[in-house]
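[1] Turn this into a model:
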Amino acid sequence: MTSRGVVRSWNVRGMQGVIDSADTPGGSWTPWISVAVPGFPGLAEGQEVEFEWHQLDEPADGYDFHTVRASPVGTEPYTRQGPFSSRAWHIDPDGSAHEITDLDDTIPPRIGTPASGVVTTWNDDEGWGVIDSADTPGGCSTFYSALHPDEVINAQPGDSFSIGGGIRGLDVGEQVDFEWESVIDQDGYKFRAIKVRPRREIPLWRVERIGR
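    Okay, the predicted model is just below:
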């Protein structure tokens, strides 16, 4: 089904976002592979889009709807030529993206600086929060995607997953172990979490690789 909607959020590091529309209450989860634009496959918060979607048999990542294809209103959906798995991008701290060419077979996984801290803020609706620790003065911004299993966080270009189970949020006041990296500005913070692992027991993640 095709609808018109507005991009609620887009996580440039996690390469995913959410589109809101009257036809998809609660939002339609949108991975980068669904973005039909030339160049870097990303959308912008507040952008109006035309998108194709389907309703899932059971929620994935906490959403009942999944975006199949999305493009800005007033543009023709872009069809990529050749396998997308041959492309990768370097994302600068300011959010700008540059295509990497002449790739080796694999890209080393992102590795951050390990630390421990306490969750001071968490927004369930938008899937982001702040971790406070001595190593990240002023707070470390984190997104729901940092909770994903390592297999997903360290995915290679062209990988696509169906993800269920696990958790999609943190509890204010809980202790977590995390890996962080420095950024110029992430919503007013100088640090961003790559991986976050709560110390409490959490449900098992269900991860199914659906493409590469």
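[2] Every contact and neighbour count from this point should use C-alpha atoms.
    Fine.
[3] quick one: contacts for the residue with the largest distance to the centre of the chain?
    No residue in the chain sits farther from the centre than residue 134, which is 26.2 Å out by Cα atoms, centre = their mean. Contacts for residue 134 (Cα atoms under 8 Å, 6 or more residues apart in numbering) come out as residue 117.
[4] Quick check: it vs residue 125, distance?
    Distance, residue 134 to residue 125, using Cα to Cα, to the nearest Å: 28 Å.
[5] same question, residue 27
    Per Cα to Cα, residue 27 is found 10 Å from residue 125.
[6] Which one's more surrounded, the two?
    Under the criterion of other Cα atoms under 10 Å, the comparison of residue 27 against residue 125 puts residue 27 first, with 23 against 8.
[7] surely the more buried one meets residue 19?
    Yes - in terms of Cα atoms under 8 Å, residue 27 counts as a neighbour of residue 19; the distance is 5.5 Å.
[8] Can you pull the residues that touch both of those two?
    With Cα under 8 Å, 6+ apart applied, the contact sets of residue 27 and residue 19 do not overlap.
[9] which residue ranges form the strands in the chain?
    Along the chain, counting by DSSP state E, strands occupy 2-11, 16-20, 28-31, 48-60, 63-72, 88-91, 97-100, 113-123, 128-132, 140-143, 160-165, 175-186, 189-198, 205-211.
[10] for the first one, packing partners?
    Think strand 2-11. With contacts taken as 3 or more Cα pairs under 8 Å, 6 or more residues apart in numbering; DSSP states H and E, strand 2-11 sits against strand 16-20, strand 48-60.
[11] compare with the first, here's sequence two:
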Amino acid sequence: MTSRGRVRSWEILGMQGVIDSEDTPGGSWTPSVSVAVHGPPVLTPGEEVEFEWQHQAEPLYGHSFFTVRAWPLGTEPVAQSDRPTSGAWNIAPDGTVTEVTDLDWEEPIRVGTWSVGVVSVWNGEESWGVIDSEDTPGGCWTFFSALHPDEVINSRSVGGFSIGGGVSDLDVGEQVDFEWEPAIDQDGYRFRAIKVRPRREIPPWRVERFEG
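    Purely as a prediction, here's the structure:
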């Protein structure tokens, strides 16, 4: 579902915040990957936005709503495929944003590459973890939303989803297939998972779309 709201808070170091609206009592938790803008994926406290959200069966960080996509009021959301991928953004603690054009990688950055890895960390209370692989030295950070069905992750249409079934966590030691992208500092990691697919059998997903 799409709603109009106002940014309550934004943590520049954690790259996350909360959006308030009448449709999402208690606020909608918003990670930087959900910010559909050109340039640095950040929001400003007090800023009016439009955002797509979904209800969580289990509260996340104390919030029962999760922001799928958000963008400043009066603008058009930028599709994930249209967001810059050749550069990166370094955000200092004081809020200063600078573009990084040379990451000094030993190999060219591969965006959207599927790799095979093993789950080394999973924080069930906060729904995030780390996947180890040869392609992502130092570990690849991942969030539970990377487990969602492709129709949700790849959605470019206006609207939200109610999601049930499936899985919402990973098991330490299990092997997964995952798609990743580079990150300047995702909770201390240089890689972030876009999609994660466990190799074990999982229950069917139940997805209901809410059109805005």
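[12] Once they're superposed, tell me the TM-score.
    Once superposed, the chains reach a TM-score of 0.57 (TM-score structural alignment, normalised by the length of the first structure), with 166 aligned residues with a Cα RMSD of 4.6 Å.
[13] And stretch 111-122 of the second structure, what's buried?
    Applying a neighbour-count criterion of 16 or more other Cα atoms under 10 Å, one finds 114-122 buried in stretch 111-122 of the second structure.
[14] go on, stretch 140-152 of the first structure?
    Buried, per 16+ other Cα under 10 Å, within stretch 140-152 of the first structure: 140-149, 152.
[15] what does that stretch correspond to over in the second structure?
    Mapped onto the second structure using TM-score structural alignment, stretch 140-152 of the first structure covers residues 140-152.
[16] hmm, who's touching that stretch?
    Identification of contacts with stretch 140-152 of the second structure by Cα under 8 Å, 6+ apart yields 127-133, 153, 161, 166-169, 180, 186-187, 189-197, 205.
[17] Buried only: go through the residues you listed for me.
    For those, a neighbour count by 16+ other Cα under 10 Å gives the buried set as 127-133, 161, 166-169, 180, 186, 189-197.
[18] OK, contacts around residue 67 of the second structure?
    Applying Cα under 8 Å, 6+ apart to residue 67 of the second structure gives the contacts 28-31, 34, 51-54.
[19] can I get the buried residues of stretch 140-152 of the first structure in a markdown table with distance to residue 62 of the first structure?
    Below are those laid out as a markdown table (distance: Cα to Cα, whole Å):
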| residue | distance to residue 62 of the first structure |
| --- | --- |
| 140 | 24 |
| 141 | 21 |
| 142 | 18 |
| 143 | 14 |
| 144 | 11 |
| 145 | 12 |
| 146 | 15 |
| 147 | 13 |
| 148 | 13 |
| 149 | 16 |
| 152 | 16 |
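[20] neighbours of residue 201 of the second structure, just the number please.
    Using other Cα under 10 Å, residue 201 of the second structure is surrounded by 8 other residues.
[21] So it versus residue 176 of the second structure, what's the distance?
    If you measure residue 201 of the second structure against residue 176 of the second structure using Cα to Cα, the figure is 12 Å.
[22] How many residues are close by the closest residue to residue 90 of the second structure other than its chain neighbours?
    Ranked by Cα to Cα, 6 or more residues apart in numbering and with sequence neighbours excluded, the top spatial neighbour of residue 90 of the second structure is residue 98, at 5.3 Å. Counted with other Cα under 10 Å, residues neighbouring residue 98 of the second structure total 12.
[23] just checking, residue 98 of the second structure touches residue 184?
    No - with contact defined as Cα under 8 Å, residue 98 of the second structure does not reach residue 184; the gap is 11.4 Å.
[24] circling back to that earlier point, now the match of stretch 140-152 of the first structure, how far from the centre of its chain.
    Counting by Cα atoms, centre = their mean, to the nearest Å, stretch 140-152 of the second structure is centred 8 Å from the centre of its parent chain.
[25] Fine by me, we can end here.
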